[in-house]
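[1] sequence below, structure please.
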Amino acid sequence: MFTKHEPRFALPILLVLAFFIPTFFITPSLAAAVDESLSSPYSVSQAIANQDSTVKTVSGYVTGQPTSDNTVVTSGYPNDYAIALADSPSETSNAKMVYVQIPSSFRSEFGLKTNPSLKGKKITVTGTLSAYFTHPGLKDVSAMFSGNDSPEPETPWVGSYYDSASGKSGLALKNALHQIIDDHSEISYSNVWDALRKTDEDPNNTNNVILLYTGRSQLKTMNGSGVNDWNREHVWAKSHGDFGTTLGPGTDLHHLRPTDVSVNSTRNNLDFDNGGSEHTEAIGNYYDSDSWEPRDSVKGDVARMLFYMAVRYEGDSGEVDLELNNQVNNGTAPYHGKLAVLLQWNEQDPVDAFERNRNEIIYDQYQHNRNPFIDHPEWASAIWQ
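    Next up, the predicted model:
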């Protein structure tokens, strides 16, 4: 366990350059290679034949979990650390499989211990063609997608929506974004239940939602106040500004997420920071008397939700003025921390497909405004330098 303020990991710089930076920052030859990989992913047989340490996108069917160079288990999965892919869902020959090492940020969604129903499903993975368990493999994975479609390059949201923010930074950028996202449709707190059933739907099981802190897939109808139910978590704690569940900040879907009732109770109104004791039910989450540290794969999600709230709610039109600071124990003051840690988490846990899908649903079906920091995560450091 790390102590407070100590970052856990850093994104591999080469993968950031190869996958996340817009193509106008990439040399023409590298941009062409990235685009080609995305539009024409390798088959598993191609990946096995080209173990040359290049970054490639590979599509295949999940056949099990590799536990050694010649063993792939198909049930009783020991953990979420790896999967085996083949060109056929019924493949049993290890020689025709590629082993994928799953980074921590993707384990809750693609690990077989947590998601045994993934066996036989087709997924697409971007990573480095390099041996794993001394077997043809994919390591340093930067993207994983379910289904038959190839992943799309992670480019900023296009259109005229953000035109007025172009070229700005600091307070000018913050003000411009506030004006863009300020006006939106509001829903009642009772209607948040049904909205979360859509925004947080499990992509592998449409009957379920994914709970924020535990990563557990749970029946959409298993909500309420029971100890194992899910309820509505205000990621920006509603006592920080004392806005409760009123229209506006109290019902804003961009920071409301389904969470386990007892885990939500433990998180309570704690600020966010690194450190503490691991939660016995929400493994990978840590807490102490003044802060909560979410699991690695949603650290960036939490940061970008708080960035949104600090920009959307600026005290105009009679609303509360929410601001980020570098403190904990903010209590009922309209502040949330710690900003420096949130900026680290924004870098460490990049935007994923689940976040982008939430943003689209909220924009299209409910509030008709967007979270700018999902579309442009780089704007966080441009505002809070």
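[2] C-alpha from now on. contacts and neighbour counts both.
    Noted.
[3] nearest residue to Tyr335 other than its sequence neighbours?
    Of all residues beyond its chain neighbours, the one nearest Tyr335 is Glu323 (5.0 Å), with distances taken as CA to CA, 6 or more residues apart in numbering.
[4] my guess is that neighbour contacts Lys338. True?
    No. Between Glu323 and Lys338 there is no contact under CA atoms under 8 Å: 10.8 Å.
[5] for the chain, what's the longest strand?
    The longest strand of the chain (DSSP state E) is strand 55-68.
[6] contacting residues for the residue nearest to Tyr335?
    Applying CA atoms under 8 Å, 6 or more residues apart in numbering, we find Glu323 in contact with Ala310, Val311, Pro334, Tyr335, His336.
[7] of those, just the buried ones, PyMOL syntax please.
    The PyMOL command for the buried members of the contacts of Glu323 (criterion: 16 or more other CA atoms under 10 Å) is given here:
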select buried, resi 310+311+334+335+336
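[8] with secondary structure and distance to Trp157 added, can I get the contacts of Glu323 in CSV?
    Formatted as CSV, the contacts of Glu323 follow (DSSP: H, G, I helix; E, B strand; the rest coil; distance: CA to CA, whole Å):
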residue, secondary structure, distance to Trp157
Ala310, helix, 21
Val311, helix, 18
Pro334, coil, 30
Tyr335, strand, 29
His336, strand, 27
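[9] one more, so I can put them side by side:
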Amino acid sequence: MPTTAPLAVRPATRVRATTLTALLLAALVAVIALGAATARTASAAAPLTVSQAIATQNGTSQTVRGYVVGEPVATSTVNRSGFTGDLAIAIADTASQTDTTKMLYVQLTTQWRSAWGLRTNPSLMGRLIDTTGPLTAYFSHAGLKSPTAISSVGSTPTPTPTGTATPTPTPTPTSTGGTDTYYAAALGKSGTALRSALHGIISKQTVLTYDQVWDALKDTDQDPANSNNVIEIYSGRSIAKSNNGGGVDQWNREHVWAKSHGDFGTANGPGTDVHHLRPEDVTVNSDRGNLDFDNGGSAVNQCSDCWRDADSFEPRDAVKGDVARMILYMAVRYEGGDGWPDLEPNESVANGSAPSIGKLSVLKAWSSGDPPDAFEKRRNDRIHAQWQGNRNPFVDHPEWVMSIWP
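    The predicted structure is shown next:
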């Protein structure tokens, strides 16, 4: 008698069980994904208030919402009109806030300045914005530095950085050909025509305040071997960035073109131009005083590689070219416009308060004998990219020294 085949019940049961399990797993994954998406949405929809950001100065990157209330120019000073630059904005939880302790200072790096700087865009005052970046001190004040995003809140259109829809760092020109666009109007010229063209180019700059110079020097003169320190120009000593001031063994702001030569003092412009301001030991700075530059003399206290006599100062060999190129930059940059003096090097070492400094022949020899090194080139790049938006042409093209002053 033939055997009857068993009914195929078990396989069907297994199929139904497997299908049910798959459906349950899919539902679970969907719930988890929805929860994650909801969490992300909730997080994105809740930027910090300014007061929360002030209390969270721990270096973490956060989005902060606040009203633009002015331009920070010092630790406790914010311009609410008469804006002088595009380097920073202050935001607060209310548009009418005037107490600087309740403001967050937002650094504007190069790509944000044309769109968000108050000197260029004074109408931004009172606008509600979101800005994203690390919460850390700026101007020795609660701040947000190097923002990665800035946008308006509400119906006001959001400005975008010039020439780009997505904020990206401005490429830093090099001194090996990458500056041709910057110097386009000067290329091929010589003598007085070259000087005139360079003046027109480098005069387009952001003017710093004397307080802002402290922060600038901590960046431009940073010790390559220790990011917590700066290098003093004459002594060559590496010293903590925080050890600045007017005390013995501290560093202060040395005017390489002595500020009494032309009597411009610390006025915004020649008195605050970082292309000729450098960190230096307080005692050595005092020993240099307002002396002209020349060779010879006796060793300087705390700077055995520097020399001075009654009417001149000689820096150490490693920065003689730096000094020369800073002096020659000042001569081309400041030609008597905007109420500033017409600065010019000459062959005297007894210039006093005249807008002149010497000796030109020695400075030319120093520039030739000590060409730009990596430190000087980086410094030029940082001033251009981060602080003033202009360059020292004699760092990029040392050969232009002899073309202008043959």
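[10] what's the matching range in structure 2 for the longest strand of structure 1?
    Counting by TM-score structural alignment, strand 55-68 of structure 1 falls onto no part of structure 2.
[11] same question for stretch 370-382 of structure 1.
    Against structure 2, stretch 370-382 of structure 1 falls on residues 391-403 (TM-score structural alignment).
[12] what does that stretch contact?
    Residues contacting stretch 391-403 of structure 2 (CA under 8 Å, 6+ apart): 174-176, 179, 190-191, 198, 202, 275, 325-326, 328-329, 364, 367-368, 371-372, 376-377, 380-381, 383-384.
[13] are any of those buried, and which?
    The buried subset of the contacts of stretch 391-403 of structure 2 - by 16+ other CA under 10 Å - is 175, 179, 198, 202, 275, 325-326, 328-329, 364, 367-368, 371-372, 376, 380-381, 383-384.
[14] re the thing from before, please list the members of the contacts of stretch 391-403 of structure 2 that lie in helices.
    Using DSSP state H, 191, 198, 202, 325-326, 328-329, 364, 367-368, 376-377, 380-381 are the members of the contacts of stretch 391-403 of structure 2 that sit in helices.
[15] would you mark the buried spots in the longest strand of structure 1?
    Here strand 55-68 of structure 1 shows 55-67 as buried, counting by 16+ other CA under 10 Å.
[16] can you redo the residues you listed as a markdown table with distance to Arg370 of structure 1?
    Converted to a markdown table, the buried residues of strand 55-68 of structure 1 look like this (distance: CA to CA, whole Å):
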| residue | distance to Arg370 of structure 1 |
| --- | --- |
| Val55 | 32 |
| Lys56 | 31 |
| Thr57 | 29 |
| Val58 | 31 |
| Ser59 | 31 |
| Gly60 | 33 |
| Tyr61 | 34 |
| Val62 | 34 |
| Thr63 | 38 |
| Gly64 | 38 |
| Gln65 | 38 |
| Pro66 | 40 |
| Thr67 | 42 |
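[17] from the residues you listed, which is closest to Pro258 of structure 1?
    Nearest to Pro258 of structure 1 among the buried residues of strand 55-68 of structure 1, counting by CA to CA, is Val62 at 28.2 Å.
[18] was I right to think that closest one contacts Val73?
    No. Here Val62 of structure 1 lies out of contact with Val73, judged by CA under 8 Å, at a distance of 11.3 Å.
[19] spit out the residues that contact these two alike.
    With CA under 8 Å, 6+ apart applied, the contact sets of Val62 of structure 1 and Val73 do not overlap.
[20] all the helices of structure 2, residue numbers only.
    Using DSSP H, helices in structure 2 cover 10-44, 50-54, 110-116, 191-202, 210-220, 282-288, 320-333, 360-369, 374-382, 393-396, 400-404.
[21] and the biggest strand by length in structure 2 with helix 10-44, angle?
    If you go by DSSP E, structure 2 has its longest strand at strand 61-74. For strand 61-74 of structure 2 against helix 10-44, the angle by axes from the mean of the first three to the mean of the last three CA atoms, to 10 degrees is 10 degrees.
[22] count the neighbours of Ser317 of structure 1 for me.
    Ser317 of structure 1 is flanked by 8 other residues according to other CA atoms under 10 Å.
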